[in-house]
Structures are given as C-alpha cells and as structure tokens.
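Enquirer: what's the 3D shape of this:
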Amino acid sequence: MEKETESEAETHIDIKPPPPPIFADVKPLKNHPTQEHPPILLSFFSSGSSRRRRRRGDTWVVSVFVILHAVAFAATMFVNDCWHNSNEDCAVSALGRFSFQHFSENPLLGPSDSTLDEVGALRRKFLTENHQTWRLFAFPCLHAGLIHLIINLGSVVFIGIHLEMEFGPFRVGIIYVLSAFAGTLVAALFVQNRPVVGSSGPLYGLIGAAISELIWNWRMYTDKFAALGSLFVVFTINLVLGFLPYVNNFASIGGFIAGILLGSVLLFSHQISQVPQNKGALFEYSVKSSIKSKLRQKIHWSALRSVTLILFCLLFAGCLVAFLRGIDMNKYCNWCQYVDCVPTEGWRCDDRVTSCEAMVSNAELTLTCMSNGNFRVFPFTNVSDARMNDLCNVIC
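Expert: Presented below is the predicted three-dimensional model:
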C-alpha cells in the first residue's frame, strides 16, 4: 500500500515551466544600436517614392509660371510684328506677324532690339536717366527668342515639377518669385546700354534650391551623383545660352545664390524621429540620451537655417540699396562684362554708342556706320527711327 501511495503521489506532481527572463516583457528600442533599421533610400527625381507626394493636379504653380512666360513671349512677338516693321524681311516668314528677325539680328529667333526695349528689357539709361523702375518687374518675364524660351521653360518644368511634387506649391512659388527679384537686382547693378532679359533668374533659383535640398538631405537618396549630374547639365546649358545676345547671366547668378539660400530655409526636410516609449528601467537612460541628442540636432539645424535666412535678407537688402543709390558695378570690374557676353564678329561686349548715316535713293535705303565704315543697302525706305537704330546696330 505504501508503494502504491508513493507512485500515485509522484504522478500528481505538476512540473512548472522555467520562469521567463527578467526582461522578456521589455520591447527592444527602435533606435537601439543592436536593433538599428537601415534608412529608406529614395530616388531624387522619382515621382513614386514613399515620401509624401502631391497629386499631379497639385503642381499648379509651375504650370502657371510656364503659361505666363509663353503668353509674354507671344505678346512680345505680336508687338515686334516683323512682317510689317521689317518689310517682310523676316525669318520663318510663314508665321506672318509672329515671324522672327533674321539670325544676323537675333540668333535666338526672337524680336528686335527696339521691341525688347518697348516691352520691358533692361538698359542702364532706362534705370538711371529715365527711372523706369517698372522694368524690374517685366525683366524676369521676358525671353530673348524662341530658342531661349524652349530651353528655359523645359528646364523649369524638369526641376520645378519635382520640387513642387515634393514640397508643395507654396514653398516653390516663394523660391521662384524671390529668386526672380534677387536676380533682377543683381542684373541691374551690372547692366549696360544694350537690351537684356532675365527669365533665367528664377530658373537658376530653382536649380540652386534643388542642389541645396539634395545636399541637406544627402543620405536620403540613392542616385545623388546622377541627380547632381543632371542639375549640372541644366545649369551649364542655360549658362552657355547666357553668353548670347540679350540673355543676362548676372540675373542667373543672382537667382542661383538666392535659390541656394532659400532652399536651405524652405526645403530642408530633416525630421527628428520619435523615440518609442519603453517601460524597461534599464533602458531609461538610453531613451533620455537619445531624446537629448535629437533635440540638440534639431537646435543645430534650426540655427543653420536661421543663419541662412539672415544671409539671404542681407543679400537682397544690399542689392536693393546699391540699386537705389545708382551704383554701376562695371566701373569697379572691367572684366565682369565677359561673364555675360563672349565677343564675336557678330556682336561686341563693350558698351558703345552706334550711329549711322542714312541715304535714300531709288526706293533704297543705304546705311553707313560712322565708326567702322560698314554699309548696307536695303530695298525699302519706309522704316521707323527705332527700326533704323536696330539696323544700324547690326551694321556696326
């Protein structure tokens, strides 16, 4: 009986599982070094990344600017009216009133000097003698010709759509407008007495902002060098275009600097990752240390953005004050004219006054340049004084 009782007692013994580890209920920290997750890398120009993206219908700011520029160019060519003002001696004459001046006069397939003056191009005398400050607002809206229009607006669409889909229309619109005015002020300090337009200023503002955003968020992208290469190609093409007549490179330089500074302020997307709450007492110190590190990092980036904003304000205010005081930077920098122009047989970069002697005989007009003796015979006589000055500039 005793043996049976002992065996029966042994069969009723409950074997409990071993106790769980002390820290079994503690979830590992998300940002703990041993549990660190690899960052999500994105493609810079991809529209399908996992970051916040707008619908294509929301990218309306760039579309509005493109339409305004196209309308402004159409209005410029309407005013130019080569078919009538140049006695049908035009390039692509099939366009009639909207046909272009010959390549010898405008190599970018655009209007004449006098037309650009009429619609709002910059000249030094317009600002210093006539005080036509309204030209500062028309200047960034004008294009020198059809070639300039296509390359410029194509670049704006390529870069602007990406920035607007990524950061929204409000910030991109601010960068575009402020870069345009900053570029205009810089151009006004270097402009000479030949007509120039500055629609490349806001474009270079977008290029500068895109480069700034790429550098600030360098670790987020997989194709950063390819993106830099694409931006460099756009930068170079438009810069080379600026050496041709009528396109102002100083507006591009001013817009580019403004874009870099504004991009650092408005497009910097560094975000402080949230540290998950944890009840593990032994991890409390790590959580607090991580929070302090994130806060210090946030204060650091905020300080840098504040400094960048101050630099932009100083640049803008300094250029504005210099313009209001009528400062001509060409007096202090003789070589600066070559930043905006490359002298060729077709045009010169130095500031000069041209004059021609006109002779009418047998329904023909003969213009002779007084400075170099060049002359040309035209099969018409009924031209305006402004148009005669255009022809004189071509001959001289």
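Enquirer: C-alpha from now on. contacts and neighbour counts both.
Expert: Noted.
Enquirer: Point out the other elements, helices or strands, that the strand or helix carrying Ala210 touches.
Expert: In the assignment (DSSP states H and E), Ala210 maps to helix 200-216. Applying 3 or more Cα pairs under 8 Å, 6 or more residues apart in numbering; DSSP states H and E, we find helix 200-216 packed against helix 146-167, helix 169-190, helix 224-241, helix 249-266.
Enquirer: Tell me what angle that helix forms with helix 146-167.
Expert: 40 degrees (axes from the mean of the first three to the mean of the last three Cα atoms, to 10 degrees).
Enquirer: count of residues packed around the residue lying closest to Phe378 once chain neighbours are set aside?
Expert: Nearest-residue entry for Phe378: Leu365, 5.0 Å, with adjacent residues in sequence omitted and distances by Cα to Cα, 6 or more residues apart in numbering. Neighbours of Leu365 under the rule other Cα atoms under 10 Å: 19.
Enquirer: Compute the distance between Leu365 and Lys294, please.
Expert: 77 Å (Cα to Cα, to the nearest Å).
Enquirer: do the same with Ala70
Expert: Counting by Cα to Cα, the gap from Ala70 to Lys294 is 47 Å.
Enquirer: same question, Leu314
Expert: 30 Å.
Enquirer: neighbour-wise, which of the two wins?
Expert: Lys294 (17 against 12).
Enquirer: Please provide the structure for the following sequence as well, for comparison with the first:
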Amino acid sequence: MRLDPKLNEYIQRERALERSSACCVRNDNSGCIQSTECLDKFAKFVKWPGNDAPDFKNGTTITVRTSGSVCGQDPRYCRSQHEVGTADQWPDDITKWPICSDPLPKEDFKNSTYENVRCNVVGHPCCIGQEARCEIVTKEYCKYKHGVYHSEATLCSQVNCMQDTCGLIPFRVADKPDQIYRLWLPVMLHAGILHCLVSVVFQMTVLRDMEKLAGWLRIGIIYIFSGITGNFASAIFLPYRAEVGPAGSHFGILACLFVEVLQSWQLLKSPLRALFKLVAITTVLFVFGALPWIDNFAHIFGFISGLLLSFVLLPYITFNRFDRHRKRIQVVTCSALFIGLLTALFFFYYIHPITDCSVCRYINCIPFNEDFCSNHGFRPEDRT
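Expert: Now for the predicted structure:
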C-alpha cells in the first residue's frame, strides 16, 4: 500500500551495487553470470571500459561506456539502439537499461567477439521472499527458494520484485505500491481450514446474535471498519509480516457486547456479572494475542474501533431527558474519536511512518527465548 522507507533504502542500496557489477565469464566456458566480484583464477571479469566497451553519445561528445558490461545484453546487439539520437540511447548506467525487445539473431551472439555477449548466460533475476529481494541465480536455485524467475531479464533493475511479492492487481506506477484494497481484503481471507472454522463458529454464535439485535447494516459497518482499523494498525506496527483473517472485526464485535451491557445497564438483572465475564474473556484473548502467529495489534485496534462505532451505531434506550442528552453527546464524541483514530493511523502510515518501535514487538509477542517470535517476518536491518 506504500513504498516502505526501510525496504526502499535497501532496494536502492542493492541497485547501487548492481550499478558497479559486470559480466563474470567462467574460464571453463560453462557460462557467465552478472556479479559484483569475480575470482580471477576461475573466471574473467569483463568490466567496462577496459574490455571492448561500446560507444556512448554524451551530447556532441562520443566516449566509451563505463557502466557494465551486462551478460547477454549489449547496445550493439539491440536493433533499437542502432543509429539513435542521444535522447533515445540507453544511459551509461546499467540499472536504467530496459529489456531489449528486438535483439539481433542468436547466431550473431554466438559469433560475437565480445565475451559478455558470446557467453551462455546461466543466471537471471529471481525475486525471493516477501522482502522483494532480487538475486541473479539459476532457474533451479530460484525454484528451490520458491522465488519468481525472470528469464527474459538480465538485471535486477529490469524486474519489479515488489510487484511479484505483493501480487494481485499490478501497480499503476512501477515500484510504487498502491494496493489500498489490502486494508479490507484480509478480512475475507484465512490462513487455513482451522482458521476459517474458528471464524465461522464466532460468526454463527456471537455475530449472529448481534445481527439479530442491531440489524445487519449496523453490525456490517462495525465488522468491516473494525477489520480495516485493525489491519491499518497491523501494517504500521508489523510492516514485514503477512496478515490474513478477520481478527480485528471479531474484536470489534466483542466490543459491541461491552457497549450493549453498558447501554442496557438498568435492564439487566446482574450487569456487573455480565461485565466481569466479558472482561475476563477479553483479557484471556489479549494474553493469547502475545503468542506467535497471532496479531495483537489487530485485536487491540479492532476492539477500540468496535467500541467507538458501537456507541455511535447501536440502538439504545433512554430512561429520562438527561440520559437522552448524555447519549447524544456520546454519539458525537465517539464519532469524532473514531475519525481521529483513522486520521492518526493514516498519518503514521503514509505521512510520518513509524520505522523503529522496539516496545511494539513486546505488545504483539513476548520473546520467552530467541526464536519464540521469529515468525514476525524479516528485519530490514538484517538484509544483506
């Protein structure tokens, strides 16, 4: 839904490393691969401008290229680069090269005198993992790492690993994630049959009763917006972990029960007993939320959202004039607080992203040992 600051920093750093890469041709003629380093004893590093570099038109001056070479791709072997003006030529920066759509025939490559063109390219870009990491590897290794292999490309800068990671509808602008629908889509997704079964049981018991009490429209609004708020908070505090499931929505409905007890306090036979049961159940669920594979941020913010929306949307009974006036003020106040909550989440996600929150991880998972909370996704600072 956004270009993550830390992740983008590491992508740009890796692109800068690729800018200094060149074609590493193996001495035994087993192939070549794009790399930033090459062992002299086993391969030759075909680095421009020292090894047959093509010309580069810099205004009225013609110089040789300094960025490259690239295994299997060369301006001299792409028809679109023949006799073009300065504006249409590939820049002297291989990270800005497109994929050549009209290369010369394969026979011309085989008969070439340029080593980076003549060699058999054994590695292509592979997008690996949810962190959009790109590596130049063989097809077999990419399959082993469950990555997305791009045999048509020669450089990592020519592929969009962020799109491969996110999937679904392509970005309107490359490298700029804009999938805002991910705020509500996880509410309808599940991580397996057991996860789905738990949701169905909750919906056929608690949610069904609340729907009979308040109507499908009111409960539907609370359910969806509680899930959106929970997912928004999860995206802020757990940005590198994939999340699915209506956890925030379920806790929003759980908050409805609290509001129903408070609004009908005078009508209940034992309101304190009912409230104590709800507090006990909610406390246990929040404690379970500190275990791995459970998103406590979605629980907390879904509950807060459901609490505010319940005061606004659930029907209530007034017992006197003062009570009616108090509940109207309550509706206005809770509406303002919910809008303020969404505004704050929007601010800390898009305008001033939270990138370092050491305390937050303890809210979602208490690390009893080193590997207890290892499922929280990769850490950008550990990316190499």
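Enquirer: Can you pull the TM-score for these?
Expert: Once superposed, the chains reach a TM-score of 0.48 (TM-score structural alignment, normalised by the length of the second structure), with 216 aligned residues with a Cα RMSD of 3.5 Å.
Enquirer: any idea which element the residue nearest to Phe378 of the first structure lies in?
Expert: Assigned by DSSP H and E, Leu365 of the first structure falls in strand 364-369.
Enquirer: which parts of the helix or strand just after that strand are buried?
Expert: Once strand 364-369 of the first structure ends, the next helix or strand along the chain (criterion: DSSP H and E) is strand 375-378. Neighbour-count burial for strand 375-378 of the first structure flags Phe375 (criterion: 16 or more other Cα atoms under 10 Å).
Enquirer: I'd like the next helix or strand past strand 375-378 of the first structure.
Expert: Sequence order places helix 385-395 as the next helix or strand after strand 375-378 of the first structure, per DSSP H and E.
Enquirer: by how many degrees do that following helix and strand 364-369 diverge?
Expert: Using the same axes, to 10 degrees: helix 385-395 of the first structure against strand 364-369 is 60 degrees.
Enquirer: who does helix 385-395 of the first structure touch, helix- and strand-wise?
Expert: Using 3+ Cα pairs under 8 Å, 6+ apart: helix 385-395 of the first structure touches helix 113-119, strand 364-369.
Enquirer: wait, which of these is closest to Thr128 of the first structure?
Expert: helix 113-119 (14.9 Å; Cα to Cα).
Enquirer: buried residues in the helix or strand following that closest one?
Expert: Using DSSP H and E, the helix or strand that follows helix 113-119 of the first structure in sequence is helix 124-128. Buried residues in helix 124-128 of the first structure, counted by 16+ other Cα under 10 Å: Arg124, Phe126, Leu127, Thr128.
Enquirer: now stretch 153-165 of the first structure
Expert: Leu153, Ser155, Val156, Val157, Ile159, Gly160, Ile161, His162, Leu163, Glu164, Met165.
Enquirer: would you turn those into JSON lines with distance to Ser7 of the first structure?
Expert: Below are those laid out as JSON lines (distance: Cα to Cα, whole Å):
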{"residue": "Leu153", "distance to Ser7 of the first structure": "95"}
{"residue": "Ser155", "distance to Ser7 of the first structure": "91"}
{"residue": "Val156", "distance to Ser7 of the first structure": "91"}
{"residue": "Val157", "distance to Ser7 of the first structure": "89"}
{"residue": "Ile159", "distance to Ser7 of the first structure": "85"}
{"residue": "Gly160", "distance to Ser7 of the first structure": "86"}
{"residue": "Ile161", "distance to Ser7 of the first structure": "84"}
{"residue": "His162", "distance to Ser7 of the first structure": "81"}
{"residue": "Leu163", "distance to Ser7 of the first structure": "81"}
{"residue": "Glu164", "distance to Ser7 of the first structure": "82"}
{"residue": "Met165", "distance to Ser7 of the first structure": "79"}
